[in-house]
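*Asks:* Sequence and predicted structure, then a few things I'm wondering about:
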Amino acid sequence: MTGGYPLLVADLIGVAVFAASGASAGVAKRLDLFGVAFVGFAAALGGGILRDVVIGATPPLAFADWRYAVTAVAAAVVVFWLHPALHRVRRTVLTLDAAGLGLFTVTGTLKAIEAGVPAVGACLVGMLTAIGGGLTRDLLTGEIPVVLQREIYAIVALGGAVVVAVLHRIGQAGVIPLAVAAVVMTVVRLIALRRRWSAPVAVP
């Protein structure tokens, strides 16, 4: 999974789940159809746009490849129309967000490596790709960004990016190892939420 079609598929799946996460947040804030679609689009593609700008891939894929925008908007619209069937919207948002975190960490780190970014920089790019969409979603819906709070979020992305970089270095960046890495990141994020793991904060 070092490039080509498998990476594209993984990227589009990440776009869809983050768009659904953003759209669910928009539904919870009672936005109209355009608002829900816009938040979904921004949540899905914000991190990827940041990644492409950092690695010098211009114009960003969000604007250069129609499949990204269409996937994001389509996923958001589906969530808008089907939201009555989505019980416990907040739980849905958090689950989708965790899945997007894992997928975008993998694809962001790989794309940075393939662009010639050194391993440490590629890990940072992978983390930024993963947290950029959630950061944008939270800002647009008037929430304090999760990444700035005590919850284990960016740490999971950074740790996962390191794993991806190591797998690539030892020649194990195949579909299965990377899929496992994405699933592990998703599970760790969900466990952290359930058990309320948090990073230390400054004492006033």
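*Replies:* Great, that's in hand.
*Asks:* For the rest of this, base every contact and every neighbour count on C-alpha atoms.
*Replies:* Will do.
*Asks:* what's the burial count for Val9?
*Replies:* By the criterion of other CA atoms under 10 Å, Val9 has 12 neighbours.
*Asks:* what does Arg194 give?
*Replies:* Residues within reach of Arg194, counting by other CA under 10 Å, total 9.
*Asks:* Tell me how far it lies from Arg91.
*Replies:* When distances are taken as CA to CA, to the nearest Å, Arg194 and Arg91 turn out to be 11 Å apart.
*Asks:* repeat for Asp97
*Replies:* Taken as CA to CA, the span from Asp97 to Arg91 is 10 Å.
*Asks:* Count the residues that sit near the closest residue to Glu151 other than its chain neighbours.
*Replies:* In space, and not counting its chain neighbours, Glu151 is closest to Ser198: 4.6 Å by CA to CA, 6 or more residues apart in numbering. Burial measure for Ser198: 13 neighbouring residues, criterion other CA under 10 Å.
*Asks:* Ala173 now?
*Replies:* Ala173 is surrounded by 19 other residues when neighbours are defined as other CA under 10 Å.
*Asks:* Longest helix of the protein, counting residues only.
*Replies:* For the chain, the helix that runs over the most residues, judged by DSSP state H, is helix 89-114.
*Asks:* here's the one I want to compare it with:
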Amino acid sequence: MSEILDLAGIFVFALTGALMGVRKRLDVVGMAVLASMTALGGGIVRDLILNVRPAAFQSLGYVLVPLVATVIVAFWHPHVARVMPAIMILDAAGLGLFCAVGTEKALEYGLNPLHATLLGVTTAVGGGMLRDLLAGEIPTLLYDRQLYAVPAMVGSAVMAALYVYDLHGWPATLAAAVIAFVLRIAAMRYGWRAPLARGVRPDG
């Protein structure tokens, strides 16, 4: 079940990466690279830091799912773009899942709660950061409009706290993921964003 949820999150993240490729007028190879980096980049960075073989290289599905997402976007990107609001809801669910799972894995490999929380955030937002860098964009992580990194940080912190109090398994993972998901959805709904430096006015 956990692998199915993982692949679902990878698929949604890959769609957003492939759509970025369309907006940048990249060919299908470039789209596939952005889709793969968005979907798998955060998990690969996490596993390399933990000094374990990345999960993306242990299952064929992790490689095939971003390619399937690329093909879908390549042929039907106008339709995919039209359902973007629904995709963003699924993206928020993937964000919650990835931050919780990433934090739990880091804790299981012996990291302290603070470092595990940071690695959970990396799992959730690292792929998007790599996508933006490859696409020549300022990473959205650096101007967290509509709160993306903050929900991941809250979800990761909740996961770490539950783990410290010996609450493990899917109920703890689900609780942390739901908290990050709800916070992300609320930020999208109400336009919340991280505060700017004192005296600096928001653009636009």
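*Replies:* Cool, the structure landed. Remember, predicted model here, so these are calculated numbers, not experimental data.
*Asks:* How about the contacts made by the residue positioned nearest the centre of the second structure?
*Replies:* When the second structure is reduced to its mean C-alpha position, the nearest residue by CA atoms, centre = their mean turns out to be Ala124, at 3.4 Å. Contacts were defined as CA atoms under 8 Å, 6 or more residues apart in numbering; by that measure Ala124 of the second structure touches Gly42, Gly43, Gly94, Leu95, Gly96, Phe98, Cys99, Gly102, Ala152.
*Asks:* Which of the helices or strands spans it?
*Replies:* Assigning secondary structure by DSSP states H and E places Ala124 of the second structure in helix 113-134.
*Asks:* so what corresponds to Val28 of the second structure in the first structure?
*Replies:* Residue correspondence to the first structure (TM-score structural alignment): Val28 of the second structure is matched to Leu33.
*Asks:* Its match is in contact with Ala74, isn't it?
*Replies:* No: under the criterion of CA atoms under 8 Å, Leu33 of the first structure makes no contact with Ala74, lying 11.7 Å away.
*Asks:* more neighbours, those two?
*Replies:* Applying other CA under 10 Å to Leu33 of the first structure and Ala74 shows that Ala74 carries more neighbours, namely 18 against 15.
*Asks:* That one matches what in the second structure?
*Replies:* For Ala74 of the first structure, the equivalent position in the second structure is taken to be Val68, counting by TM-score structural alignment.
*Asks:* average gap between whatever helix or strand that match lives in and the first structure?
*Replies:* Secondary structure from DSSP H and E places Val68 of the second structure in helix 60-82. Superposed on the first structure, helix 60-82 of the second structure shows a mean distance to its aligned partners of 2.2 Å (mean CA distance after the TM-score superposition for the first structure).
*Asks:* tell me which residues of that helix are tucked away?
*Replies:* If you call a residue buried by 16 or more other CA atoms under 10 Å, then helix 60-82 of the second structure has these buried ones: 62-63, 65-71, 73-74, 77, 80.
*Asks:* With stretch 109-118 of the first structure instead?
*Replies:* When burial is assessed from 16+ other CA under 10 Å, stretch 109-118 of the first structure yields the following buried residues: Thr109, Leu110, Lys111, Ala112, Ile113, Val117.
*Asks:* I'd like to know which of the residues you listed is nearest to Leu61 of the first structure.
*Replies:* Closest approach to Leu61 of the first structure among those (CA to CA): Lys111, at 11.7 Å.
*Asks:* Just give me the match in the second structure for the closest one.
*Replies:* In the second structure, the residue matched to Lys111 of the first structure (TM-score structural alignment) is Lys105.
*Asks:* Likewise for Gly46 of the first structure?
*Replies:* Using TM-score structural alignment, Gly46 of the first structure pairs with Gly41 in the second structure.
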